[in-house]
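K.L.:
no sequence on this one, just coordinates:
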């Protein structure tokens, strides 16, 4: 199959990568010139449905954002995505060991990357409130189809439904889709953003939804992301909308873990819901407890 890749003749080594939750097959590639790449094999409908989005991602030239080098057809059912390889360590494993001021500074850096991604012009029209209401309805239907619930489930639902009006007229931008410390590489000086697997069009505030995975390792880092993104001028609607997305994630995460995850994923989602509940003090406030000054 690999011999159908247009760059096959230049490949020196191919090594499978057994990491992550994605069903896509991933490979480390090194070519004869010593250049390194990440090859991801995906279903053909994924590429065909996202071609305009992939072209936008391919045009990003920031050296700290993983570059989409090429994509195309491999077989009747499989396409490929080729990204540049980033050297370093997963940020999740080291961020907590860095000085607090450096954690915050690296967050500022990442927030600025996110500003660049969301600054890409798109021509997508969407009645976002209608779209989001349908998304919420589907998540509630799924959550109610299983006989287990996270603690405070009714509180999450009430907060979500009482504040869903905030989603009216939200802008649509390109989202990385999984912006957290598990998808970032630290090279000793800078952070590199990797893994566009969940990229999509959506509300840019939705990009901050995985904040709990960052805060678990460094509240200073997550605070820096927000401050860097907004250049220190946070809009009044940001934290209220973030709290809605946080409640939504708690409703949907357990269903995902129940059907697609492992036993430890179920435990993690229970704990995550409890943590998010505490961050917003039972949703009696919308600014999370971890956000502060550094």
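P.N.:
Ah, there it is. The shown structure was predicted, so the numbers you read here are calculated from the model rather than taken from an experiment.
K.L.:
Going by C-alpha atoms from here, please, whenever you check contacts or count neighbours.
P.N.:
Noted.
K.L.:
Nearest spatial neighbour of residue 82, chain-adjacent residues omitted?
P.N.:
residue 39 (4.7 Å; C-alpha to C-alpha, 6 or more residues apart in numbering).
K.L.:
Whichever helix or strand the one you found is part of packs against which elements?
P.N.:
Using DSSP states H and E, residue 39 maps to strand 36-43. Judged by 3 or more C-alpha pairs under 8 Å, 6 or more residues apart in numbering; DSSP states H and E, the packing partners of strand 36-43 are strand 25-31, strand 78-84.
K.L.:
also this one, for the comparison:
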């Protein structure tokens, strides 16, 4: 830690083991009592980490409730890069939500939807290749991997047919910047009750694309929260096309996760297979695009 330029201002540094990121993460207490999040990555990640930091600065200036970007740079030993962020003191939404009433879950969901909509006001870079091409250049490989070595389940042909026959829906979709991993584990409810977005370090489709693609990690296990997130995003006026694309992105993400889990997270394989079965139930075997868990709270 002595290789970080501002290390002399640190009083205490505690490692954080939670999360799947390859970054080293630390809870830092400064000499003045302030708390920070410190992330370290290998030097070869410099360009990507610098781009992440610059994106966080842009979003912070859009008044997104998120950790403040404090500093970024190269460690003195030049073997790694660091990112220093303010610390958000609170509870992960996935822990906080079960303690709330259904009405409170819905309202918190609406807040998360409004935040996500604000994130999506930041347009993708100019001259970005169209979304349909970008999406399928990645997803076609994943779908082929499933057909070649995935674990088959009852109804997998229904999901694959829905994906194949509705490819046209991705034509001429708008593109914006993404959070990249917008789910309950990356939302913090502060002690004052405000919702904050953390962990801006997932690179999926270079962190920009169809804004509605970001709903593929929506927390369906808490239907009132998930419903509120959709209603908050669209200010209670959900377009029909959204439901069709939600069914598309959720089903494609679920079925292509099987091969990934098989090799990289075998302990999660049973839950991912269950997710695929749930997708079939939610969308009535892909005959209905409004999921069964969607509930409006008046």
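P.N.:
Arrived safely, thanks for sending. What you see is a predicted model; the values in this text were computed from it and never measured.
K.L.:
Now do the contacts for the residue nearest to residue 82 of structure 1.
P.N.:
Counting by C-alpha atoms under 8 Å, 6 or more residues apart in numbering, residue 39 of structure 1 makes contact with 26, 27, 28, 29, 80, 81, 82, 83.
K.L.:
What lines up with the fifth one in structure 2?
P.N.:
Structural alignment (TM-score structural alignment) places residue 80 of structure 1 against residue 82 in structure 2.
K.L.:
And for the residue nearest to that match when sequence neighbours are not counted, the neighbour number?
P.N.:
Nearest non-adjacent residue to residue 82 of structure 2, counting by C-alpha to C-alpha, 6+ apart: residue 40, 4.6 Å away. Applying other C-alpha atoms under 10 Å, we find 22 residues neighbouring residue 40 of structure 2.
K.L.:
same check, this time on residue 224 of structure 2
P.N.:
Residue 224 of structure 2 has 26 neighbours, counted by other C-alpha under 10 Å.
K.L.:
Leaving aside the residues adjacent along the chain, what's closest to it?
P.N.:
residue 106 (4.8 Å).
K.L.:
ok, now which ones touch that neighbour?
P.N.:
224, 225, 226, 227, 228, 229, 297.
K.L.:
Please indicate which of the residues you listed are buried?
P.N.:
The neighbour count (16 or more other C-alpha atoms under 10 Å) marks 224, 225, 226, 227, 228, 229 as buried among the contacts of residue 106 of structure 2.
K.L.:
now residue 150 of structure 1: how far from residue 44 of structure 1?
P.N.:
Separation of residue 150 of structure 1 from residue 44 of structure 1 (C-alpha to C-alpha, to the nearest Å) stands at 36 Å.
K.L.:
List the buried residues of stretch 232-251 of structure 2.
P.N.:
Under the neighbour-count criterion of 16+ other C-alpha under 10 Å, stretch 232-251 of structure 2 has 232-234, 242-251 buried.
K.L.:
Please tabulate those residues in a markdown table, including the columns secondary structure.
P.N.:
Converted to a markdown table, the buried residues of stretch 232-251 of structure 2 look like this (DSSP: H, G, I helix; E, B strand; the rest coil):
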| residue | secondary structure |
| --- | --- |
| 232 | helix |
| 233 | helix |
| 234 | helix |
| 242 | helix |
| 243 | helix |
| 244 | helix |
| 245 | helix |
| 246 | helix |
| 247 | helix |
| 248 | helix |
| 249 | helix |
| 250 | helix |
| 251 | helix |
